[in-house]
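**Q** pasting the structure only:
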């Protein structure tokens, strides 16, 4: 009988080799198994954590790429942005005029009747000055110095309402002294006299900004126009 037939064969399973590196008694195997199980569990937890971190990073990158793609696609579909360049053509008060609160004022250095003064103001595309607020009254009183100046109130008869040059009725927010028909400013405030006497006068007209082109949006003032070219006669 062939001697090989009596040889006993043993399993060569790789799992058996990885689990059991050498033969030990039952008492020696129990601590080893517990140690191996603990080490294996710790390694599994670390691998699982690393796997979740990698998955989270990949998901984040995917979301970022998708968002960027949609952003670029939306801008392309909207077309090119309007140009931000703008030009401002600003007209200041004319020479010899004084600016205050969006209006220009002219204080004459010659005298004339009330009607003559109004005609002179009209030739400047202006009118004899109205006085709408206490602040405007203070401004006019400071700039007129000591001379009396006609302004834009007149009435036809004593007792009739005072009217401005645009025919609007004066609301009597300040007192006009005396019983004349044309109003003027002296050192004490507003007074009145005959319209054919001669005095200096005050013309006024609004200060305009023309030829303005600006970017879209509602900027509150000129300083917010970052890319503007300003042309002015200041």
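**A** Noted; the coordinates are in hand. Everything numeric here is computed off the predicted structure, so don't read it as measured data.
**Q** from here on, contacts and neighbour counts on C-alpha atoms
**A** Noted.
**Q** Please enumerate the helices of this protein.
**A** According to DSSP state H, the chain carries its helices in the segments 14-19, 26-78, 114-123, 134-143.
**Q** Mean neighbour count and distance to residue 85 added to these, as JSON lines?
**A** As requested, those are arranged in JSON lines below (neighbours: other Cα atoms under 10 Å; distance: least, Cα to Cα, whole Å):
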{"stretch": "helix 14-19", "mean neighbour count": "10", "distance to residue 85": "75"}
{"stretch": "helix 26-78", "mean neighbour count": "11", "distance to residue 85": "20"}
{"stretch": "helix 114-123", "mean neighbour count": "18", "distance to residue 85": "37"}
{"stretch": "helix 134-143", "mean neighbour count": "14", "distance to residue 85": "37"}
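**Q** For those helices, give me CSV that also has distance to residue 102.
**A** Compiled in CSV, the helices of the chain are given as follows (distance: least, Cα to Cα, whole Å):
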stretch, distance to residue 102
helix 14-19, 94
helix 26-78, 40
helix 114-123, 18
helix 134-143, 11
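**Q** check contacts around the closest residue in space to residue 115 that isn't next to it in sequence.
**A** Leaving aside its sequence neighbours, residue 115 sits nearest to residue 195 (Cα to Cα, 6 or more residues apart in numbering; 7.4 Å). Contacts were defined as Cα atoms under 8 Å, 6 or more residues apart in numbering; by that measure residue 195 touches 113, 114, 115, 180, 181, 182.
**Q** Of those residues, which pair is most distant in space?
**A** For the contacts of residue 195, with distances taken as Cα to Cα, the pair at the greatest spread is 115 and 180 (14.5 Å).
**Q** take a look at this one as well, against the first:
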């Protein structure tokens, strides 16, 4: 502890209990006493007068700064951890159907809607668009097998269409890679009992919509051809 020349401690409380002998000693010298350091010997306190703050007092001040610095560091670390936790991708729900809207079927990162309401190809695509989807895009043989198995015996439109003299394309304009054969001479493709066929686009039949499931939609890029 040390006392300032104004008769108060460092925290500005009055030094009422400062020993009288030490007060006289501190003021008996011709020079002023900028500070007084109290030291304890046995049961008594004694003061030391000096011109410069002792190293011990400086050490005490430095020691007080350590908890403050640690508190700042901890606060920064907690903020970083919270920010990373917010940005971390959420785990996909289980079962996989929970990642799809009610009435949709989940399979391999996509949600499928099988409609028995009949319409032509254009109206079917419009219905899918209103559901934030498109007529079904087939990215693999596994996708094709799943839809053929699940749709039953009814015929359903899918997303393939071609203009006269042009190749088959998906709803997003991606050119079909001939992964499977499309039978018939029509301009719009549909699924029948055993594969993919084509007919005139104004024919009436059911349709299949597809879109990425909720987990896939959170990724930087969603499945090709589906609306996000």
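**A** Yep, it's here. Please read all numbers here as calculations on a predicted model, not as lab measurements.
**Q** Please state their TM-score.
**A** Their TM-score after superposition, calculated using TM-score structural alignment, normalised by the length of the second structure, is reported as 0.54; 138 aligned residues with a Cα RMSD of 2.9 Å.
**Q** What's residue 162 of the second structure aligned with over in the first structure?
**A** Residue correspondence, TM-score structural alignment: residue 162 of the second structure in this structure matches residue 155 in the first structure.
**Q** again with residue 135 of the second structure
**A** When the structures are aligned by TM-score structural alignment, the residue of the first structure matched to residue 135 of the second structure is residue 128.
**Q** shouldn't that match be in contact with residue 113?
**A** No - the pair formed by residue 128 of the first structure and residue 113 falls short of the contact definition of Cα atoms under 8 Å, at 11.9 Å.
**Q** what about the two, which has more around it?
**A** For residue 128 of the first structure and residue 113, the more surrounded residue by other Cα atoms under 10 Å is residue 128, and the numbers stand at 28 against 18.
**Q** Now for that one: which residues touch it?
**A** Residue 128 of the first structure sits next to 117, 118, 121, 150, 151, 152, 165, 201, 202, 203, 204 when contact means Cα under 8 Å, 6+ apart.
**Q** The second structure: which residue goes with the last one?
**A** Think residue 204 of the first structure. Superposed on the second structure with TM-score structural alignment, residue 204 of the first structure falls opposite residue 210.
**Q** max-length strand in the second structure?
**A** Using DSSP state E, we find that the single longest strand of the second structure is strand 110-119.
**Q** Not counting its own residues, what contacts that strand?
**A** Taking Cα under 8 Å, 6+ apart as the criterion, the residues outside strand 110-119 of the second structure that touch it are 100-101, 103-106, 124, 136, 151, 203-213, 216, 223.
**Q** 7 Å instead, please
**A** When contacts are defined by Cα atoms under 7 Å, 6 or more residues apart in numbering, strand 110-119 of the second structure is touched by residues 100, 104-106, 151, 204-213.
**Q** with those residues in mind, which one is nearest to residue 72 of the second structure?
**A** Top of the list for closeness to residue 72 of the second structure, among the contacts of strand 110-119 of the second structure and by Cα to Cα, is residue 213 at 42.2 Å.
**Q** burial of the residue nearest to the closest one when sequence neighbours are not counted, as a residue count?
**A** Closest residue in space to residue 213 of the second structure, ignoring its immediate chain neighbours: residue 110 at 4.8 Å, by Cα to Cα, 6+ apart. The number of residues packed around residue 110 of the second structure, counting by other Cα under 10 Å, is 26.
**Q** hang on, the earlier thing: got a ChimeraX select line for the buried ones in the contacts of strand 110-119 of the second structure?
**A** In ChimeraX, this line selects whichever of those come out buried by 16 or more other Cα atoms under 10 Å:
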select :100,104,105,106,151,204,205,206,207,208,209,210,211,212,213
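**Q** Just the closest of the contacts of strand 110-119 of the second structure to residue 74 of the second structure, please.
**A** Set against residue 74 of the second structure, the nearest of the contacts of strand 110-119 of the second structure by Cα to Cα is residue 213 (38.8 Å).
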